[in-house]
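Novice: My questions are about this predicted structure, shown below with the sequence.
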Amino acid sequence: MTKRHVSLPSDAEEGLEAFLTEVDDRLSGPEDTCEVVRDTLVDLYGDREAWERWQAGGDVSPAERVRLQGYDPCNSTIESEYYAEKDEERFRRSKHLQWLWRQFDATPMADNVDFALRFRQMLADHLFEEAGENLRIFKDVSFSYGHNITVGDNTVIHDDVHLDDRGRLDIGSRVSISDGAHIYSHDHDIVDQTEVSNFHTVVEDDARVTYDAMVRAGCTVGENSVVGARAVVQGDVPAHHVVVGMPARSIAVKPGYEDVAEPVPEDGSLPNHQSDREIPYDLPDDLDVFDEFGRDVGGPVDPHERPHRR
């Protein structure tokens, strides 16, 4: 069974193309990204009159001022802004584009599928390190940064997916990631959870990560494999295998691929190569090291004396 081809009415299509072209051209040009994002959101939210009144010195209520200021990503903070090891120069622009992505998803237009998929494709071309053709990303997909993600052609990412690229995340072509899935590229130390390690995580071509599944940092989901609903992947999924459970284990090979699929142990356990895929990073020498939870974990490790990741 295939899907139906659906198109917008010609008038709506004309307006959509004009809008996408305008935003794409401005993001590709020399303008400050904050201004492009601000102007786009002011118009998407129908606040142009209030914005111009405020800019002309007119009266606005405190709530209106907060709302109008909030369209500008330079007046916002997001969670990943607090990550000490991030690339500050790359993050500045990706933060602005993330802000546009997230605020767009809060508008009614985010439910207009044809419009929204094309808008997110355009944004992904600017935000991701690499975004393939015919990339379909649905509503409320989140990222750590965005700029450490590569995605191939004809991949679909459904609602409420989290793509963590605090390390590096590569997603292949023709991949399907179902609603609520989380794919990670960073991990926390078991003793001091403020100690973070970053990894390279890969989802290879034609793989499926299904509903509410989780892929741990540093794992590879092999070509043409399937991760079952709510599975927790803690090792490498071999190509063509179907894995389920917590932790995920192989229960089958896709029919027709028995002769080319890599064998696994009888219990279906997955090999873990996370340690081979750690991405080292440097921290600023003047970093204010502290435990955000205000704890003294005690024991054999003093969190304030742990070496920086290098």
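Specialist: Looks like it came in fine.
Novice: contacts, neighbours, all on C-alpha from now
Specialist: OK.
Novice: What residues sit buried inside stretch 188-204?
Specialist: When neighbours are counted by 16 or more other C-alpha atoms under 10 Å, the buried residues of stretch 188-204 are found to be 192, 194-204.
Novice: cool, and stretch 171-191?
Specialist: Using 16+ other C-alpha under 10 Å as the burial criterion, the residues of stretch 171-191 that qualify are 171-187.
Novice: try this one side by side with the last:
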Amino acid sequence: MAESTVAQQPSHVVHPLPEAEELYRRWIAFLDEEFTRHQAAERRAEIVRDQLFQLYLGRPHGGKLNFTLTSELPLNVLQLSLDPGNITLEAEHYPDVDHERFARSKPLLWFWIMFDRSPIGLNHWLGIRLRCMLGRHLFAKMGKGVRIDHGVELTYGYNLSIEDGVIVRHRALLDDRAEIHIGKSAVIGNYARIYSHTHAADDYDKVIFAPTSIGERARVGTHTVVLAGTQMPDGTIVGPQGTAEEQKG
């Protein structure tokens, strides 16, 4: 993966040792090629399953599960759950989900989630590069020089557009049930919540969708909530504890 696809780092940034860095780059390049070649949901699920088996269990996928021993049931549950085809995500239950598009995204979303929860999920240098690669296959648009930190939550992925130089810090939520656009060089703070849907005041079961836009060079502070339909102008700063209300004009 080209270095330009990752957020520009200061010259003093710490790198892995050369042997590890070369291996990390090879792994990401291999995955990028696989997800580019294979668009079918079933094949993507197999790729993700095989990768997660090695990340979590330290061995390739294969062999017959023993369902007769109750002592092995937890291991069987873990093994089966590493296959995206055997898990369900909350987003699948939303009535507005585009099932065809989500089917292609789901294996990559599961890989995104499970990488972050794996023993190597806190490997910062590797993680930001892996998420950039996955973002190119998940998002409506993925710019250059983007940095997405550990634990960032997505809903569908396919309604999300991220421009060049964006930084999304750890544990932020990008709830893209409708379109979310994040402009060039914007920063989304730790634990920020960006929404594109809300509920009718008189009927909570009625969902209202409203595209949300974060302007260029805007700053969304730590723990800040950006409501559905917000149109943040370029250079706007909100937070760290405030709420960005809808801005007209």
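Specialist: Arrived safely. Worth saying up front: this structure is predicted, and the values here are computed from it rather than measured.
Novice: that older thread, nearest to Ala63 of the first structure among the buried residues of stretch 188-204 of the first structure?
Specialist: Distance from Ala63 of the first structure was checked for each of those by C-alpha to C-alpha. The minimum falls on Thr194, at 35.5 Å.
Novice: burial of the equivalent of His170 of the second structure over in the first structure, as a residue count?
Specialist: Structural alignment places His170 of the second structure opposite Asp159 in the first structure (criterion: TM-score structural alignment). Other residues within reach of Asp159 of the first structure, judged by other C-alpha atoms under 10 Å, total 16.
Novice: do the same with the one 10 residues further on
Specialist: Leu169 of the first structure is surrounded by 25 other residues when neighbours are defined as other C-alpha under 10 Å.
Novice: would you say it is within a strand?
Specialist: Yes. Assessed by DSSP: H, G, I helix; E, B strand; the rest coil, Leu169 of the first structure belongs to a strand.
Novice: ok, so what distance separates it from Gly70 of the first structure?
Specialist: Distance from Leu169 of the first structure to Gly70 of the first structure, counting by C-alpha to C-alpha, to the nearest Å: 30 Å.
Novice: how far is the longest strand seen in the second structure from where the chain is centred?
Specialist: The strand spanning the most residues in the second structure, taking DSSP state E as the definition, is strand 203-209. For strand 203-209 of the second structure, the gap between its own C-alpha mean and the chain's C-alpha mean amounts to 25 Å (C-alpha atoms, centre = their mean, to the nearest Å).
Novice: Can you name the element that comes right after it?
Specialist: The first helix or strand that comes after strand 203-209 of the second structure along the chain, using DSSP states H and E, is strand 212-214.
Novice: And the helices in the first structure?
Specialist: Assigned by DSSP state H, the first structure shows helices spanning 10-28, 33-44, 48-55, 62-70, 88-105, 113-127.
Novice: Relative to the second structure, which residues correspond to the fifth one?
Specialist: To tie it back to what came earlier, the one meant is helix 88-105 of the first structure. The aligned range for helix 88-105 of the first structure in the second structure is 99-116, by TM-score structural alignment.
Novice: what's the mean deviation for that stretch versus the first structure?
Specialist: Once superposed with the first structure, the aligned residues differ from stretch 99-116 of the second structure by a mean of 0.8 Å; criterion: mean C-alpha distance after the TM-score superposition for the first structure.
Novice: Pull out the buried residues from that stretch.
Specialist: Within stretch 99-116 of the second structure, the residues scored as buried using 16+ other C-alpha under 10 Å are 102-116.
Novice: Among these, which one sits closest to Leu138 of the second structure?
Specialist: Set against Leu138 of the second structure, the nearest of those by C-alpha to C-alpha is Ser105 (6.0 Å).
Novice: Name all residues that make contact with Leu130 of the second structure.
Specialist: Shown here is Leu130 of the second structure, whose contacts under the criterion C-alpha atoms under 8 Å, 6 or more residues apart in numbering are Ile28.
Novice: what's the counterpart of it in the first structure?
Specialist: Using TM-score structural alignment as the criterion, Leu130 of the second structure maps onto Phe119 of the first structure.
Novice: before we move on, the earlier item: nearest to Tyr82 of the first structure, of the helices of the first structure?
Specialist: Of all the helices of the first structure, helix 88-105 comes closest under C-alpha to C-alpha, at 10.6 Å.
Novice: List the contacts of the closest one.
Specialist: 33-34, 37, 41, 44, 73-74, 78, 81, 110, 120, 123, 126-127, 139-140, 142, 145-147.
Novice: Give the burial count for Ala178 of the second structure, as a bare number.
Specialist: Counted with other C-alpha under 10 Å, residues neighbouring Ala178 of the second structure total 23.
Novice: ah, wrong one, I meant His124 of the second structure
Specialist: Summarising burial for His124 of the second structure: neighbours were counted as other C-alpha under 10 Å, giving 16.
Novice: one step back: with the buried residues of stretch 99-116 of the second structure in mind, which one is nearest to Arg25 of the second structure?
Specialist: For these, the residue nearest Arg25 of the second structure by C-alpha to C-alpha is Phe115; the value is 15.8 Å.
Novice: how much space between the closest one and Ala91 of the second structure?
Specialist: In this view, Phe115 of the second structure and Ala91 of the second structure are 19 Å apart by C-alpha to C-alpha.
Novice: go on, Leu122 of the second structure?
Specialist: With distances defined as C-alpha to C-alpha, the gap from Leu122 of the second structure to Ala91 of the second structure amounts to 25 Å.
Novice: How about Gly85 of the second structure?
Specialist: In this structure, Gly85 of the second structure and Ala91 of the second structure are 15 Å apart, going by C-alpha to C-alpha.
Novice: now His150 of the second structure
Specialist: Separation of His150 of the second structure from Ala91 of the second structure (C-alpha to C-alpha): 20 Å.
Novice: So which of these two has more stuff around it?
Specialist: Set side by side, His150 of the second structure and Ala91 give different neighbour counts by other C-alpha under 10 Å, the larger being at His150 (23 against 15).
Novice: what residues are up against the aligned partner of the more buried one in the first structure?
Specialist: Alignment of His150 of the second structure against the first structure is given by TM-score structural alignment, with Lys139 as its counterpart. Contacts of Lys139 of the first structure were listed using C-alpha under 8 Å, 6+ apart, and they are 105, 110-111, 158-160.
Novice: contacting residues around the residue nearest in space to the middle of the first structure?
Specialist: The residue at the geometric middle of the first structure, judged as the C-alpha nearest the mean C-alpha position with C-alpha atoms, centre = their mean, is Phe143 (2.5 Å). For Phe143 of the first structure, the contact set (C-alpha under 8 Å, 6+ apart) comprises 162-165.
Novice: so how many other residues sit close to Phe128 of the first structure?
Specialist: Neighbours of Phe128 of the first structure under the rule other C-alpha under 10 Å: 18.
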